[in-house]
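Trainee: how would this look folded up:
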Amino acid sequence: MYYFPEQPPYLLLLIGFLIALTSGFALSGTIKVIVQKWQPSSDENPQTNSSWRTLFVPFLGITGGICLFLCSGLEIFGFPYLLALGVGLPIGLLTCLLVWYQLGSMLDFVKTRGMKSLDLDSFS
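Mentor: This is a model prediction of the structure:
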């Protein structure tokens, strides 16, 4: 027996995508502002905790948008509602948690070694 939803959540899929997209633009702008405030001559930045708080809000929007997008997409492809939540939420949350960890380590790396240390074209 196949499961066919009567009204697939296409609107929720679009809303989740737009939330993640707009939050991504906000996160990008916030990261640019934070990195521009760093001076190469300063040893320690006292605003590190406040910069993480300003990054957390757009990233939380990205996480919510991705989870909504994944759950809606799985429901469109035939998963029942609870199963779509049970699969989509852990995948979305785990992925965003790993990206948050990677973002933190890259920002710490850039802060200690400078932007020139990320030049990947010089290795080839």
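Trainee: make it CA atoms for all contacts and neighbour counts henceforth
Mentor: Fine.
Trainee: Give me the longest helix you can find in the protein.
Mentor: If you go by DSSP state H, the chain has its longest helix at helix 81-113.
Trainee: Would you mind pulling up the elements that that helix packs against?
Mentor: Judged by 3 or more CA pairs under 8 Å, 6 or more residues apart in numbering; DSSP states H and E, the packing partners of helix 81-113 are helix 48-76.
Trainee: Check which helices and strands the helix it packs on is in contact with.
Mentor: helix 10-37, helix 81-113.
Trainee: Can you give the contact residues for stretch 61-81?
Mentor: For stretch 61-81, contacts defined as CA atoms under 8 Å, 6 or more residues apart in numbering pick out 3-5, 8-10, 12-21, 23-24, 84-85, 87-89, 92-93, 96.
Trainee: here's the other one to compare against:
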Amino acid sequence: MTDFSNPPFVLLAFGLFAGIVCGLSFFQGLKQLLNKWSKTRSSKVLDQLRGIPLFLPFLGIVGGVCLFLATSLQVLAISPKIAYIIATPLSVGMGILVWLQLMRQVNQLERKGKSS
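Mentor: Sure, this is the predicted structure:
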């Protein structure tokens, strides 16, 4: 009988699924807020881009990527402890950089909206 817990193929699939589902949720939320902003040019809408409704799906993406990366490393015969030591800083670091870049873009939209 096959042992599916070592390497953790179920966690691999769950990490991929969580990242994709949260990514779709993030995309739809971002798309709706940007469409709303393009019609109103309101800074309140841009504040929502910085808020929890968009940040939670983003955290889900980062968590899903971290889980997927760690379990992918375990499939390559790396111990779980080492896999998470590698995957966590990479995922969190990538998440921080992407979020900061998104916030720079939002700030740029806000500055251009005020100057128009």
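Trainee: Can you give me the TM-score here?
Mentor: The TM-score (TM-score structural alignment, normalised by the length of the second structure) is 0.82; 109 aligned residues with a CA RMSD of 2.2 Å.
Trainee: thinking again about what came up before, please indicate which of the contacts of stretch 61-81 of the first structure are buried?
Mentor: Buried subset of these (neighbour count, 16 or more other CA atoms under 10 Å): 9, 12-21, 23-24, 84-85, 88-89, 92, 96.
Trainee: With residue 87 of the second structure as the reference, measure out to residue 30 of the second structure.
Mentor: Per CA to CA, to the nearest Å, residue 30 of the second structure is found 26 Å from residue 87 of the second structure.
Trainee: How about residue 81 of the second structure?
Mentor: For residue 81 of the second structure relative to residue 87 of the second structure (CA to CA), the value is 10 Å.
Trainee: now swap in residue 57 of the second structure and tell me
Mentor: Residue 57 of the second structure is 19 Å from residue 87 of the second structure, where distance means CA to CA.
Trainee: next one: residue 101 of the second structure
Mentor: 21 Å.
Trainee: Likewise for residue 63 of the second structure?
Mentor: 10 Å.
Trainee: With residue 14 of the second structure instead?
Mentor: Counting by CA to CA, the gap from residue 14 of the second structure to residue 87 of the second structure is 16 Å.
Trainee: What's residue 70 of the first structure aligned with over in the second structure?
Mentor: Mapped onto the second structure by TM-score structural alignment, residue 70 of the first structure lines up with residue 69.
Trainee: before we move on, what about residue 98 of the first structure?
Mentor: In the second structure, residue 98 of the first structure lands on residue 97 (TM-score structural alignment).
Trainee: and its match, how many neighbours does it have?
Mentor: If you count neighbours by other CA atoms under 10 Å, residue 97 of the second structure ends up with 12.
Trainee: what's stretch 10-29 of the first structure in contact with?
Mentor: Contacts of stretch 10-29 of the first structure (CA under 8 Å, 6+ apart): 55, 58-59, 61-70, 72-73, 76.
Trainee: just these now: which is nearest residue 44 of the first structure?
Mentor: residue 55 (18.8 Å; CA to CA).
Trainee: Who are the contact partners of the closest one?
Mentor: 27, 30, 31.
Trainee: Which of these are retained in the second structure?
Mentor: Comparing the contacts of residue 55 of the first structure with the second structure on both residues aligned by TM-score structural alignment, their matches' CA atoms under 8 Å, the contacts found in both are 27, 30, 31.
Trainee: Surely the second one touches residue 53?
Mentor: Which is residue 30 of the first structure. No. The pair residue 30 of the first structure / residue 53 is not scored as a contact, 10.8 Å apart, by CA atoms under 8 Å.
Trainee: Neighbour count: the two, which is higher?
Mentor: residue 30 (16 against 11).
Trainee: All good on my end, thank you.
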